[in-house]
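Enquirer: coords please:
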Amino acid sequence: MKAKSILKVSIRQIKAARALLGWSQDDLARTAEVSIPTIKRLEALDGLLGGRTQTAENIVLALTSAGIEFIDENGGGRGVRLRKAASEKPRK
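Expert: Modelled structure (predicted):
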């Protein structure tokens, strides 16, 4: 049986995602159902999002559910972007 692949995101991606959404640390904590001290502690670090697997999954799920796409390392570096809303019409 193949193990479930966990998306690896960096702390910088988490901070950038919050900025794109206009979310505070409190907003992320509430939406991800983790404590504010946990968010503060994780964001005080650098590198990949660490902590408990369930906590990391909750954080990533909260952000992706709000419209964030995490971009893997692809030669240009890790990143984030907002998904285009389904109702958004292309600009002419």
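Enquirer: Every contact and neighbour count from this point should use C-alpha atoms.
Expert: Will do.
Enquirer: In the chain, where's the longest helix?
Expert: Counting residues, the longest helix found in the chain (DSSP state H) is helix 53-65.
Enquirer: check contacts around Leu20.
Expert: Listed by Cα atoms under 8 Å, 6 or more residues apart in numbering, the contact set of Leu20 reads 81-82.
Enquirer: one more to put side by side:
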Amino acid sequence: MIPTGSQIRSGRELLGMSQDDLAIAANVGLALVIRAEMAAHLPQITRKDSTAIQGVLEAGGVEFVQRDGGVGVQMRKADQP
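Expert: Predicted coordinates for the structure are as follows:
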């Protein structure tokens, strides 16, 4: 699942990261993170950049969810790997 702009922003905020923190951790440019978060739906970024951002957020415990026709984020439960 490719995260939406709002999922990227929400996931980053759950982890208490700044946009700059996320850009550095994902090895992408700050402008790319800003552009991705501003996207109303799927950001217009490469699959590689999307995967890098998603990987950083998931490594921090963020789960990307899709249910009841909507999308969101939540923190992984402590007993899950």
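Enquirer: Any chance you could compute the TM-score here?
Expert: Their TM-score after superposition, calculated using TM-score structural alignment, normalised by the length of the second structure, is reported as 0.87; 79 aligned residues with a Cα RMSD of 1.3 Å.
Enquirer: hmm, back to that, ok, and for the helix or strand following the longest helix of the first structure, which residues are buried?
Expert: Scanning forward in sequence from helix 53-65 of the first structure by DSSP states H and E, the next helix or strand is strand 68-71. By neighbour count on 16 or more other Cα atoms under 10 Å, the buried set for strand 68-71 of the first structure is 68-70.
Enquirer: Flag every buried residue along the helix or strand that strand 68-71 of the first structure is followed by.
Expert: The helix or strand immediately downstream of strand 68-71 of the first structure is strand 79-82, counting by DSSP H and E. Using 16+ other Cα under 10 Å as the test for burial, strand 79-82 of the first structure gives 79-80.
Enquirer: Could you tell me where stretch 23-32 of the first structure falls in the second structure?
Expert: Aligned using TM-score structural alignment, stretch 23-32 of the first structure spans residues 17-26 in the second structure.
Enquirer: returning to what we had before: closest to Leu61 of the first structure out of the buried residues of strand 68-71 of the first structure?
Expert: Proximity of those to Leu61 of the first structure (Cα to Cα) peaks at Ile68, which lies at 9.3 Å.
Enquirer: quick one, what contacts that closest one?
Expert: Applying Cα under 8 Å, 6+ apart, we find Ile68 of the first structure in contact with 17, 80-83.
Enquirer: quick one: what's aligned to it in the second structure?
Expert: Matched by TM-score structural alignment, Ile68 of the first structure corresponds to Val62 in the second structure.
Enquirer: tell me the average deviation of the longest helix of the first structure from the second structure after fitting.
Expert: Mean deviation of helix 53-65 of the first structure relative to the second structure after superposition (mean Cα distance after the TM-score superposition for the first structure): 0.5 Å.
Enquirer: Now do that helix: which elements does it pack against?
Expert: helix 25-32 (3 or more Cα pairs under 8 Å, 6 or more residues apart in numbering; DSSP states H and E).
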